[in-house]
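Enquirer: coordinates only, no sequence provided:
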């Protein structure tokens, strides 16, 4: 009888330890779409085909048009979501070409919350206002809530980008485990990255991401916080995106611990 109790207690302990150390793996794909699909004739289908081969949980998208004259007044985000079967959110940065221009996120899982915050900098230096978009999602396997964020910073100066990074850090907050991806238009040595993103875990490496046809500059990033909640399982700069965009896509697999 004592031996049976020992076995039962041991099994319960193992189950408890398994619960305490459980991990959730998340696959994130980042794509700058180059003028909302200009290289693909503003068609969402080639992007859907590209996304589906990697089966990501979340897709972070930059340079997205919403019903602009440039893209034939198409809702690119919704079309791409319909093609892939994902949930979606669009974040407006500026009014553009009779429509809107910004960033977007695709999610395999239902979205609980959407937040979009415009980012500004020194008016005399800033070329365009930008934005940070985030969604909150409850992961189905563990029931844990996470925050997924995307941004595309202005291409003017490091000072403007540093100001935008400070604003996005406030907007995203620290209440939830968060992944942030996007086109920062900044080299790793710039203040916006080296100082502004110092509190984040670097998921990506410093391999060049632009241009896709012959990468020479590192300007696209994936970050995570808090730093002790995330383990990077793999990261790749994908060089096979040159047919649809001028940026290399990035694919990361991370564990939420």
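Expert: Thanks, I have it. Since the structure is predicted, the reported quantities are computational estimates derived from the model, not experimental observations.

Enquirer: all contacts plus neighbour counts: C-alpha atoms, from now on.
Expert: Fine.

Enquirer: what about residue 215, neighbour count?
Expert: By other Cα atoms under 10 Å, the residues close to residue 215 number 16.

Enquirer: which SS state does it fall under?
Expert: coil (DSSP: H, G, I helix; E, B strand; the rest coil).

Enquirer: residue 185 too?
Expert: coil.

Enquirer: which residues touch it?
Expert: 152, 153, 154, 155, 219, 220 (Cα atoms under 8 Å, 6 or more residues apart in numbering).

Enquirer: right, and residue 187 touches residue 193 too?
Expert: Yes: counting by Cα atoms under 8 Å, residue 187 touches residue 193, with 7.3 Å between them.

Enquirer: who has more neighbours, these two?
Expert: residue 193 (21 against 18).

Enquirer: surely the more buried one forms part of a helix?
Expert: Yes: under three-state DSSP, residue 193 sits within a helix.

Enquirer: got the contact list for it?
Expert: 162, 186, 187.

Enquirer: residues near the first one, how many?
Expert: So that's residue 162. Neighbour number of residue 162 under other Cα under 10 Å is 22.

Enquirer: excluding chain neighbours, what is closest to it?
Expert: Distance criterion Cα to Cα, 6 or more residues apart in numbering; nearest residue to residue 162, sequence neighbours excluded, is residue 192 at 4.2 Å.

Enquirer: one more to weigh against that first structure:
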């Protein structure tokens, strides 16, 4: 029988580490997450070594992602076992930024879950299209219907807008309305964590420490999710 397990998830747009990379690592370390979905991770020159350095200085390991997932990166602690990884690029129209989703099947204390990280477009039409695509990408990337999903990212819109309403029809938004962007004077909640309705949401919060103001233009979101399947 599996032990009880509460997973701590963070989602964080790190702005390509263009601000204070050391502050980014401090923010992550202080939150003590089991897993992190990073947006705007390094994806150009020396991106692999820079992603590895981010993980190392944050006390974590790289799961998957980076350039092959359009800047989406997954990190995890040693407590998490990873059994499957996938990187999926979403449809790409001319003059739009490449978008993707990075997926991993993981377990914590014997409880399996799928973790997916994404970063939706600035254009509303692209966001609506990609919301459907990323939900469809999960089964195609090797996530079985029996595995509960956690999706996190920078969605570039607030919860009442169309793409996020589409996602919320399939997954539970763990966020309240605390704003996350811009970091120094946030007015919009565009970063969030969604959980499979089979899982129990415990709590979530937006990190607002002094280091957050130095690290990026987004504030990270953290959620705790009970991995015990409520339907079993």
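Expert: Here it is on my side, so go on. Treat the numbers as computed from the prediction; the structure is a model and nothing was measured.

Enquirer: got a TM-score for the pair?
Expert: Once superposed, the chains reach a TM-score of 0.86 (TM-score structural alignment, normalised by the length of structure 2), with 219 aligned residues with a Cα RMSD of 2.2 Å.

Enquirer: all strands of structure 2, in order?
Expert: 6-13, 35-39, 61-66, 72-76, 80-89, 100-108, 111-119, 149-154, 172-173, 191-195, 200-206, 221-226 (DSSP state E).

Enquirer: who are the packing partners of the first one?
Expert: Right, strand 6-13 of structure 2. Strand 6-13 of structure 2 sits against strand 35-39, strand 149-154, strand 191-195, strand 221-226, with contacts defined as 3 or more Cα pairs under 8 Å, 6 or more residues apart in numbering; DSSP states H and E.

Enquirer: dump the ones you listed into TSV; add distance to residue 54 of structure 2 as well.
Expert: TSV is the format used below for the helices and strands packed on strand 6-13 of structure 2 (distance: least, Cα to Cα, whole Å):
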stretch	distance to residue 54 of structure 2
strand 35-39	10
strand 149-154	18
strand 191-195	20
strand 221-226	18
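
Enquirer: out of those, deepest packed?
Expert: Of all the helices and strands packed on strand 6-13 of structure 2, strand 35-39 has the most neighbours on average by mean count of other Cα atoms under 10 Å, namely a mean of 28.

Enquirer: mean distance, that strand to its aligned residues in structure 1?
Expert: Compared with structure 1 after the fit, strand 35-39 of structure 2 shows a mean deviation of 0.7 Å (mean Cα distance after the TM-score superposition for structure 1).

Enquirer: what span of structure 1 lines up against that strand?
Expert: On structure 1, the counterpart of strand 35-39 of structure 2 by TM-score structural alignment is residues 58-62.

Enquirer: can you list contacts of the matching stretch?
Expert: Outside stretch 58-62 of structure 1, the residues touching it (Cα under 8 Å, 6+ apart) are 27-34, 36, 51, 102-108, 148-152, 181-183.

Enquirer: check stretch 207-221 of structure 1 too.
Expert: 181-188, 203-204, 206, 237, 239-242, 245-249.

Enquirer: got a quick ChimeraX command for the buried subset of those?
Expert: Selection of the buried residues among those in ChimeraX, burial being defined by 16 or more other Cα atoms under 10 Å:
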select :181,182,183,184,185,186,187,188,203,204,237,239,241,242,245,246,247,248,249
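
Enquirer: in the longest helix seen in structure 2, what's buried?
Expert: Longest helix of structure 2, by residue count under DSSP state H: helix 124-140. Neighbour-count burial for helix 124-140 of structure 2, counted by 16+ other Cα under 10 Å, picks out 126, 127, 128, 130, 131, 133, 134, 135, 137, 138.

Enquirer: now those as a markdown table including distance to residue 88 of structure 2?
Expert: Shown next, in a markdown table, are the buried residues of helix 124-140 of structure 2 (distance: Cα to Cα, whole Å):
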| residue | distance to residue 88 of structure 2 |
| --- | --- |
| 126 | 16 |
| 127 | 16 |
| 128 | 17 |
| 130 | 11 |
| 131 | 13 |
| 133 | 10 |
| 134 | 8 |
| 135 | 11 |
| 137 | 7 |
| 138 | 9 |
